[in-house]
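> Okay, structure incoming, though there's no sequence with it:
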């Protein structure tokens, strides 16, 4: 799969260019259009709900997807060595060469047995992330640390050391959404931060 973006950085659309017979998973609600002949399985019906699957015909094809909110579409390339921890709901596309794991063992120190607000993506290929607002890329040297509000976190490399802590230990907190929590991240690693919140603060 190849990805071409347009209308960046404010109203991005990502075109997923598929080889003959190639498939890609994407949220059905993110689809804008496809070339004629692309087979679309919406992932809905008979009580089931899963990402849609788009399959290119014999001559190949394309699928246009877009974030739900104004902002950029970031193309993230994975090399099979370094995985990425991605905010759940930010990933727009997943080719067959990549794997997404909400229950990745590396999350156990953060979330325990619960599925939190992150998922782990690994493999070789490209994925597309919905970025609310603009994107900041922060490269952390060994031992360098920052604190990020979870709603603004888009992704970080799985080499990064991470700790969760409460903003107010006596206040409400949610591992599912990150509400009421802060993330401390330490290098070496790379962190992607979005400049706008994809969801309003609790109580707003």
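Received it, and whenever you're ready, just let me know what you need. Nothing here was measured: the structure is a model prediction, and the numbers come from that model.

> For the rest of this, base every contact and every neighbour count on C-alpha atoms.
Will do.

> And the helices in the protein?
Using DSSP state H, the helices of the chain run over residues 108-111.

> Skipping its backbone neighbours, what lies nearest the spatially most central residue of it in space?
The residue lying closest to the centre of the chain (C-alpha atoms, centre = their mean) is residue 91, at 2.9 Å. The shortest distance from residue 91 to any residue that is not its chain neighbour, by C-alpha to C-alpha, 6 or more residues apart in numbering, is 4.5 Å, and that residue is residue 129.

> on that earlier part again, quick one: the residue nearest to the centre of the chain and residue 127 touch, right?
Yes. Under the criterion of C-alpha atoms under 8 Å, residue 91 makes contact with residue 127 at 7.2 Å.

> what's the longest strand in the protein?
In terms of residue count, the longest strand belonging to the chain (DSSP state E) is strand 118-132.

> same for it, what does it pack against?
Where contact means 3 or more C-alpha pairs under 8 Å, 6 or more residues apart in numbering; DSSP states H and E, strand 118-132 is packed against strand 71-79, strand 84-87, strand 91-95, strand 98-101.

> Out of those, the one nearest residue 181 is which?
Residue 181 sits nearest to strand 84-87 of all the helices and strands packed on strand 118-132, at 14.2 Å, using C-alpha to C-alpha.

> Tell me the helices and strands packed up against that closest one.
Contact here means 3+ C-alpha pairs under 8 Å, 6+ apart; on that basis strand 84-87 packs against strand 118-132, strand 153-157.

> Using JSON lines, lay out those strands together with distance to residue 166 and mean neighbour count.
As requested, these are arranged in JSON lines below (distance: least, C-alpha to C-alpha, whole Å; neighbours: other C-alpha atoms under 10 Å):
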{"stretch": "strand 118-132", "distance to residue 166": "17", "mean neighbour count": "23"}
{"stretch": "strand 153-157", "distance to residue 166": "16", "mean neighbour count": "24"}
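
> Okay, one more to line up with it:
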């Protein structure tokens, strides 16, 4: 299977070229167009081979849809075009057996290959940092496609190196990276009066991807509602 990222970084789409029996798993409502030789089916959850209601609820906890769309080629030379929900970029991440990733809420777009996606508990700090109670944990071998709001920025962290990011902008980070919720300033008063409040501090080694725009805040009660859905 081949893919190409086009029209970046604002009106980005990803175009797949599929041969017979190849599959793309994606978020519902992300498809723009496809050729007649592609069969579309719906499944529960995000992981290949899972079809239980429990898998669907785990997907919801990670901020994704209860169902997934599976696009399977019935013959060679088929084309599929997907797009994010927002005006932003698409980040492809190559997965291997020795590395895992965490995705912030709503960052997942699609994947190909043998990938496993599970909701992992992020604690109360996940709510306070606007990422939700759960993060989406991704492992396996294949390619993961993340959707962003705006363009993509990357930060490679060395052993023990730290980097702080406003939580609304985080897209994905390596499983080796540790994160914790901290004040934006040493003073709590200055943190909140400056409008920055709480941020996530990431400690390497590993990579962190973040976006150049943030979705409008829903407020505290909207945040709690999103964390539970």
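It's in. All of these numbers come straight from a predicted model, not from anything done at the bench.

> what range in structure 2 matches the longest strand of structure 1?
Under TM-score structural alignment, the alignment places strand 118-132 of structure 1 onto residues 135-149 of structure 2.

> Also stretch 145-153 of structure 1?
The alignment of stretch 145-153 of structure 1 onto structure 2 (TM-score structural alignment) covers residues 162-170.

> That stretch spans what distance, first to last residue?
For stretch 162-170 of structure 2, the separation between the terminal residues is 15 Å (C-alpha to C-alpha, to the nearest Å).

> cool, stretch 57-67 of structure 1 as well?
Taking C-alpha to C-alpha as the criterion, the two ends of stretch 57-67 of structure 1 lie 25 Å apart.

> Over to stretch 184-195 of structure 1?
Where stretch 184-195 of structure 1 starts and where it finishes are 18 Å apart, if you go by C-alpha to C-alpha.

> about what we covered before: and for the match of stretch 145-153 of structure 1, what are the contacting residues?
104, 129-131, 157, 196, 198-204, 208-215 (C-alpha atoms under 8 Å, 6 or more residues apart in numbering).

> Going through these, which ones are buried?
Buried residues within those, defined by neighbour count using 16 or more other C-alpha atoms under 10 Å: 104, 129-131, 157, 198-204, 208-211, 213.

> Nearest spatial neighbour of residue 181 of structure 2, chain-adjacent residues omitted?
Leaving out its chain neighbours, the residue that sits closest to residue 181 of structure 2 by C-alpha to C-alpha, 6+ apart is residue 200, at 4.7 Å.

> corresponding residue for the one you found in structure 1?
With TM-score structural alignment as the criterion, residue 200 of structure 2 lines up with residue 183 in structure 1.

> isn't its match right up against residue 160?
No. Counting by C-alpha under 8 Å, residue 183 of structure 1 sits too far from residue 160 to count as a contact (11.5 Å).

> Structure 2: which residue goes with the residue nearest to the centre of structure 1?
Alignment note (TM-score structural alignment): residue 91 of structure 1 maps to residue 108 of structure 2.

> so who does its match touch?
Residue 108 of structure 2 sits next to 27, 64, 144, 145, 146, 147 when contact means C-alpha under 8 Å, 6+ apart.

> Distance check, it against residue 21 of structure 2.
Noted for residue 108 of structure 2: a distance of 23 Å to residue 21 of structure 2, by C-alpha to C-alpha.

> what do you get for residue 138 of structure 2?
Noted for residue 138 of structure 2: a distance of 23 Å to residue 21 of structure 2, by C-alpha to C-alpha.

> again with residue 85 of structure 2
According to C-alpha to C-alpha, residue 85 of structure 2 stands 27 Å off from residue 21 of structure 2.

> quick one: contacts for the alignment partner in structure 2 of residue 57 of structure 1?
Structural alignment places residue 57 of structure 1 opposite residue 74 in structure 2 (criterion: TM-score structural alignment). In this structure, residue 74 of structure 2 makes contact with 19, 20, 21, 37, 38, 39, judged by C-alpha under 8 Å, 6+ apart.

> once you map those residues onto structure 1, which are still in contact?
When you map the contacts of residue 74 of structure 2 onto structure 1 and apply both residues aligned by TM-score structural alignment, their matches' C-alpha atoms under 8 Å, the shared contacts are 20, 21, 37, 38, 39.

> Give the buried subset of these as a PyMOL selection command.
Provided next is the PyMOL selection string for whichever of those are buried by 16+ other C-alpha under 10 Å:
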select buried, resi 37+38
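
> any chance of the kept ones among the contacts of residue 74 of structure 2 in a markdown table, plus distance to residue 164 of structure 2?
A markdown table is the format used below for those (distance: C-alpha to C-alpha, whole Å):
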| residue | distance to residue 164 of structure 2 |
| --- | --- |
| 20 | 45 |
| 21 | 43 |
| 37 | 46 |
| 38 | 43 |
| 39 | 44 |
